[in-house]
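S.K.: Predicted model follows, preceded by the sequence.
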Amino acid sequence: MSAVAMSAVPAGHQVLPDADAVARAAAERLVAVASARQGRLGICLSGGSTPKLLYRLLAGPEFREALPWERLHWFFGDERIGDGPEAGSNRRLAEEAFGDLVPGGHLHPIPTDRTPQACAEAYAAELVSWYGADQLDPARPLFDLVLLGLGEDGHTASLFPGKPEAQETEAWVVAVPEAGLAPFVPRVSLTLPALEATPLALFLATGAGKRAPLARLAAGEDLPAGRVRARGETVWLLDAGAAG
């Protein structure tokens, strides 16, 4: 990894050979988190090709028995909404990978069948119900682990550069009426305060398309992905393609 790119990520970053290795490293982190804690756990998922590899790995023979599925609750960092084929894509990704491993009521998808604002309000209410309060306590995380991706424009979840949603500091969930990248469909996204309310945030970045946003972060550009600071660790798992 170049010196420029290395300065774009925290000291705890890992450079791994390929996307499969990134998915495996993330799976091992998730198992470690689940093994270290008692009671229910909240995991916030992201969309994309690398998480797809991760979810299949978690549901496969190597990791399936290592996870306490009965204690895991799955949430989503963002979702595409509306009546188009893109709507609900992150939910479908998890459902198709996990199948019947997830007990009833343990998958918490973002609604997609209302206006963007109504979907955001409904998911905010879901998170408040899960958390048991409508204000975040610095001593108590919202999630036990947050998975994040890095867009080629530097976005994460559906917080796009130059859009007002990336500046939100109070609400946990926002409507995103206009996406910054294709597909240009309305979305709902968790905000930085919600994404950061975790002891561990894992960025999964794979492929040569991620070199440009990493270089922009290294140059000091203020991009949404670069603003995420988990309460404990913010770890970047990169493959050789992204690291350059």
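M.R.: Received the coordinates, thanks. Numbering: from 1, shown residues only.

S.K.: CA atoms for contacts and neighbours, from now on please.
M.R.: Will do.

S.K.: Enumerate every residue touching C119.
M.R.: With contact taken as Cα atoms under 8 Å, 6 or more residues apart in numbering, C119 is in contact with 110-113, 175, 188.

S.K.: That one and C44: what is the separation?
M.R.: Counting by Cα to Cα, to the nearest Å, the gap from C119 to C44 is 17 Å.

S.K.: same question, P61
M.R.: P61 is 22 Å from C44, by Cα to Cα.

S.K.: Run through the strands of the chain in chain order.
M.R.: Remark: strands assigned in the chain by DSSP state E are 14-16, 41-45, 72-76, 78-80, 145-149, 173-176, 187-190, 200-205, 233-239.

S.K.: Adding mean neighbour count as columns, could you present the ones you listed in TSV?
M.R.: Below are those laid out as TSV (neighbours: other Cα atoms under 10 Å):
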stretch	mean neighbour count
strand 14-16	19
strand 41-45	22
strand 72-76	21
strand 78-80	28
strand 145-149	25
strand 173-176	25
strand 187-190	29
strand 200-205	25
strand 233-239	23
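
S.K.: structure B:
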Amino acid sequence: MTGRREVLPDPDAVARAAAGRLVAVAGAKAGRVGICLSGGSTPKLLYRLLAGPEFRDRLPWGRLHWFFGDERVGDRPEAGSNRRLAEEAFGDLVPDGHLHPIPTDRTPQACAEAYASALQTWYGADRLAPARPLFDLVLLGLGEDGHTASLFPGKPEAREGEAWVVAVPEAGLAPFVPRVSLTLPALAATPLMLFLVTGAGKRAPLARIASGEDLPAGHARARGETLWLLDEAAAG
């Protein structure tokens, strides 16, 4: 496993630690700040915490821009679930134009191309420069099969080395909904990557990554710091 591990008591403590890191990142930089969001139960705790009384007034909402590491697309009810998660948690704290969702109303390939174009407009170039990050902070989770974002073991998207965004026509586990995902190079273009990992179901993939097994989450690493925030149930 690449990066440092920090073990915390429970999912709430993991979310609180991530919130503290996000506040620090936002406060350390002048101008706009780009945050790449993840889906799932622990990020949901984090987003509610950020919008709650403890952290809400510590964040420069007018400078924060929110992006997404992946999304379910198409015409099924699951499409757009990560966007809805953020919208429901943040409400009207996010200024117009500061939430940058992945399109869901086209083919997966068209959605991926549209989001890649949006990211390149944000970045101001179509190639990633080693000294210039795409995001200021990337949040990721870990699937029980070792996937992260929507990069699944054994799928070609997990090995993409050039594109920033890829269509994922066939998910590696349920719900089997087409996805769009940022690639490992795009996710790596950050000074800080936080993995939020909670629950006993994550012990097995963590052990597989630690043993060196070829799993997408094990290859995700920031150009700067990669920090795994684990609760005690996941860490074992």
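M.R.: Sure, I can see it. Quick caveat, the model's predicted, so the values are computed rather than measured.

S.K.: before we move on, the earlier item: compare the contacts of C119 of structure 1 with structure 2 and list the overlap.
M.R.: Comparing the contacts of C119 of structure 1 with structure 2 on both residues aligned by TM-score structural alignment, their matches' Cα atoms under 8 Å, the contacts found in both are 110-113, 175, 188.

S.K.: what two of the residues you listed have the greatest distance between them?
M.R.: The distance between the two most remote of these (Cα to Cα) is 13.2 Å, for D113 and A175.

S.K.: quick revisit: now, which of the kept ones among the contacts of C119 of structure 1 sits nearest L127 of structure 1?
M.R.: I110 (10.3 Å).

S.K.: And the helices in structure 2?
M.R.: Under the criterion DSSP state H, structure 2 contains helices at 11-27, 41-51, 81-90, 108-123, 184-188, 203-210, 216-219, 232-235.

S.K.: Out of those helices, flag the one nearest R58 of structure 2.
M.R.: Per Cα to Cα, nearest to R58 of structure 2 of the helices of structure 2: helix 11-27, 6.7 Å.

S.K.: now the contacts of C119 of structure 1 in a markdown table, with distance to A225 of structure 1?
M.R.: Below are the contacts of C119 of structure 1 laid out as a markdown table (distance: Cα to Cα, whole Å):
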| residue | distance to A225 of structure 1 |
| --- | --- |
| I110 | 21 |
| P111 | 24 |
| T112 | 24 |
| D113 | 28 |
| A175 | 18 |
| V188 | 17 |
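
S.K.: Quick check: the gap between the aligned residue in structure 1 for K29 of structure 2 and P164 of structure 1.
M.R.: Residue pairing (TM-score structural alignment): K29 of structure 2 is matched to R37 of structure 1. Separation of R37 of structure 1 from P164 of structure 1 (Cα to Cα) stands at 36 Å.

S.K.: Now do the contacts for L217 of structure 1.
M.R.: Under the criterion of Cα under 8 Å, 6+ apart, the contact list for L217 of structure 1 reads 8, 154, 223, 226.

S.K.: now with 6 Å?
M.R.: A8 (Cα atoms under 6 Å, 6 or more residues apart in numbering).

S.K.: Now do it against A3 of structure 1, distance only.
M.R.: Note on L217 of structure 1: its distance to A3 of structure 1, by Cα to Cα, is 13 Å.
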